[in-house]
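>>> A predicted structure for the sequence below; I have some questions about it.
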Amino acid sequence: MARQREEYGKLFEGDFGLSALAGGIAASPEPLDEDGVLRLAVEVAADGDGEGAVELGLDLARLLETDLPDEILDTVWTAVTGDDRRPTATGADTRDRLSRLATRYPVPPGTGAPGPGRETESRADVIAEVRASDLGHAAAESASVTDEPDAALPTALTTIVDHTDEGLGLRLLLRALKTRRVLVAKERYDRLTALGKRLGYPGPLVYDGLRVAWLPIDPTRRDGEGDFGLSELTSWFSWEWTEHTARDRLRAAVAAEDAAATPGSAAALMLVDSHRLLESPLSDDTIATLWHGATGGVHDPGRLGLSPRDWLGTVAEACRAHLAEVAPGHRHTTPPVDTVHRDAVLREVREAASTLGDAPTAAVEDVVTRVDPDLGYRLLLRLLTVRAAPLTEERYARHLALCHHFRYGAEHVAEAVELLRHR
């Protein structure tokens, strides 16, 4: 049986198969001889508790058993391994090298025969990305760069997608972009990420090593898929953690970027929330109630000898330190508060009063009316998640409308609203 696509994310943490092997070859500071390539292949094959060997065998069979011209194999393999940027090549023919490798990693019986699959939207989209990508140049730092674009690589990759498998084609496209250090526009990065998700690939397979032309950090933009800001931070403190101290845990949370967002965005969004509460008229007791409820009572800053505002100050300091490291040009600004749906948020807070209790309800109401309805609503969703409070169909529909208004990501909505609907 062919592997189901949803299995890839469970078996592998990043790239796998032939594209992973090509990445290892490209990362070598010196050209590898055949023994060196075989040693790398052993590591790739061992990934996923040995499932990497299956994927490596399938990839090799797809390339070698579909009558691809030698020049197609040569063009793609030298590009993804970086051999076209080296002063010397290995001296062996690409088909011969891959064939010898394939004898070590045969396709297991019943895994599925290689060859062109049916036409799919994914296949057409991969081909569109191949044709749109600037693959005609080698890396900017390479001495072999010319000013003339070369259509051979896009044509070869398109042929591979047409005649083998769109998944292999996408992985080889990504490996070529990484090896050649091509700068990818944010819009294209988003499309590549969506394609990876559609094919069931783990996120790092797309973004690890890919150069992205990130947009400037903007706290008003909603690029990420998950929760963000202080509401996201509370989830990091809602269970026992492996870091030695709460400050270590905080630094890890601040640095945990959403793959869809500009590096530093998580810290910038958290800093905005922290400043809003620090500069608000909310009492320390109100802030303490919010933090205690949203973390499920697991974390108490008072154990560190910190008042609630001291803790928020510590959070803000950690955010500024991370931003200074990853986005030194960023200057903090606090966006205007969006009050359009304040009454709608208040309605949901009051509807949840019987679940939350008086003190948490009053605390969230204070945030909504005196600080920021968006932050208040995110804290409400967080409290409902902690309490595992089920939603009626009517309330579910209203929550979806609010999430849409605040432009929350799909993962945020799924974890904060969809799960509660089905309880």
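That came through fine.

>>> Please make it C-alpha for all contacts and neighbour counts, starting now.
Noted.

>>> residues in contact with residue 154?
Neighbour list for residue 154: 130-131, 135-136 [criterion: CA atoms under 8 Å, 6 or more residues apart in numbering].

>>> Would you mind giving these as TSV with distance to residue 8 added?
Output for those, formatted as TSV (distance: CA to CA, whole Å):
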residue	distance to residue 8
130	22
131	26
135	27
136	30
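
>>> Included below, for side-by-side comparison, is a second structure:
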Amino acid sequence: MTRQRERYGQFYEDDFGLGALTAKLASATTAPDVAQALESAAEVAADCEGEGAVELGADIRYLLDSGLPDETLRAAWLAATHERFDPADFGTDLHGWLTRLAELYPSRPRKRPQVYWPSPPHPEFAEEPLREAVVAEIRAAAPELRRALAHSGAGETLPATVPEALEAIAGQADGETGLRLFLRILKVWAVPVGKEQYDRLMELTSEVGYPGPLVYDGLDIQWLPLDPTRRDRSGDFGISALSARFATYWEEPTAREAVALAATFDDSAETPGTAAALLFEDASRLLNSPLSADTVTALWLAASDRGLDIDQLGIDGRAWLRLVADVSEERLRDVAPSYTPVVGPVRAALTQPVLEAIDAATPELVTRTISPHRLGIPGTAAVDALKEVVTHADPDLGYRLFLRLLNVLSVPLTTNQYAGYRALGERFGYGASHVPDVIEHLTFEN
């Protein structure tokens, strides 16, 4: 049987299949009996309008068809359920329990909904490379997993071969089933996972189309010290990202609450608090610069496409920056109390390349108006404000805001221009999707 790979993130928000079932059993306040365990299985199967039964049935069938001995399956099952549900307590072995589930949730293909637009291709990840990758991650985590089991006292009751059982499932039954059971066991036994392994797990699960929370929710990640100079984030950040949030419809009732929400948007690869640290750094650089309140106001209104009219709300441009900095500090006190907000050195060596990029685009920018149908802002005012930021505050922030302005004004770009903008973004160390997310849609063939 070949697993029907999907973009699982389109169906599920978190875990599914046997991973979700073992999670439910592990979190039960009292040890479930058979009826309660079957009820949990029904809940997993009912997910996504009943399509959860597809993954549950596939996982079960892979284990049953693997030929693995009962003690191997039982070791992984007991570890994944935190020893909350042992079929042996109810007179059956693991194969018997899985057979009962298989009768309720037989393997079947997914129902194909009628669609009216092309869907993205399914993830293509050959089974053998997937199995090898999962086994490698299990082996990397095995020492910490053994320590966690021994420290919890489970080593006295669980088989000592839990890592080997996971390897056997991933290597001989199914890579995906083994991967999700492995992640479940890491979480339920609070096994510390280093940042490098976490990044590999995120990349691996992304390639098979898993939703991000399936990996990071509940995982004990050993984050690196908070450092806003790192560029683990794949997309935009700081003030430029905040302006983009306001450029689209937003439901937050107040500006403060909107900034507070943005300060929580750490990328899944980032140490918690990074989004706030980056916002604080951008706001502080502007506050420490000689830019006038009027210049800051013009800059914000242009980058946010008047998504938040601070001029109409009577908010001074510098007061707006102080609000952003204050809210960011509040967030940092909550999630990184030992971190002292800092403003790192300016990348002054890239000032001239950014000014040259702005100058080259100026003929297009000055002929356009931001928000032309409501309190329009001339493109010339936005360009002047951008140059002040680049020259007197920070070329990095200036470049990010320049990209935002190209987006706001829908400036058409040739493929050569776009390639040049990406190259400059790489010099700043931007994430892989930063420049594409902001301006790739503006590109046309030369």
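All right, it came through fine. The structure presented is a predicted model; accordingly, all values stated were derived computationally and were not measured.

>>> List the TM-score for the superposed pair.
Once superposed, chain against chain, the TM-score is 0.92 (TM-score structural alignment, normalised by the length of the first structure); 416 aligned residues with a CA RMSD of 2.5 Å.

>>> Give me the neighbour count for the closest residue to residue 37 of the first structure other than its chain neighbours.
What sits nearest to residue 37 of the first structure in space, not counting adjacent residues and going by CA to CA, 6 or more residues apart in numbering, is residue 25, at 7.0 Å. By other CA atoms under 10 Å, the residues close to residue 25 of the first structure number 22.

>>> got it, and the one 3 residues further on?
Residue 28 of the first structure has 12 neighbours, counted by other CA under 10 Å.

>>> Map it across to the second structure for me.
Under the alignment (TM-score structural alignment), residue 28 of the first structure maps onto residue 28 of the second structure.

>>> after the helix or strand hosting residue 98 of the first structure, next one along is what?
Element membership for residue 98 of the first structure (DSSP states H and E) is helix 94-104. As assigned by DSSP H and E, the chain's next helix or strand after helix 94-104 of the first structure is helix 121-132.

>>> for the spatially most central residue of the first structure, helix, strand, or coil?
Nearest residue to the geometric centre of the first structure (CA atoms, centre = their mean): residue 259, 3.2 Å. Assigned with DSSP: H, G, I helix; E, B strand; the rest coil, residue 259 of the first structure falls in the coil class.

>>> Can you find the partner of it in the second structure?
Counting by TM-score structural alignment, residue 259 of the first structure lines up with residue 268 in the second structure.

>>> which residues touch its match?
By CA under 8 Å, 6+ apart, the contact set of residue 268 of the second structure is 212, 216, 233.

>>> Let's see that with 10 Å instead.
198-199, 202, 212-213, 215-216, 232-234 (CA atoms under 10 Å, 6 or more residues apart in numbering).

>>> so who does the residue nearest to residue 37 of the first structure touch?
By CA under 10 Å, 6+ apart, residue 25 of the first structure lies in contact with 19, 31-32, 36-37, 40-41, 80-83, 179.

>>> quick one on the thing from earlier: neighbour count added to the contacts of residue 154 of the first structure, as a markdown table?
Below are the contacts of residue 154 of the first structure laid out as a markdown table (neighbours: other CA atoms under 10 Å):
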| residue | neighbour count |
| --- | --- |
| 130 | 24 |
| 131 | 16 |
| 135 | 22 |
| 136 | 18 |
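
>>> Give me the spatial nearest neighbour of the match of residue 28 of the first structure, chain neighbours excluded.
With CA to CA, 6+ apart, the residue lying closest to residue 28 of the second structure is residue 84, at 7.7 Å.

>>> Surely the one you found touches residue 29?
Yes: using CA atoms under 10 Å, residue 84 of the second structure is in contact with residue 29, at 9.4 Å.

>>> list the contacts for the aligned residue in the second structure for residue 395 of the first structure?
Using TM-score structural alignment, the equivalent of residue 395 of the first structure in the second structure is residue 417. Residue 417 of the second structure makes contact with 357, 360-361, 423, 443-444, 446, according to CA under 10 Å, 6+ apart.
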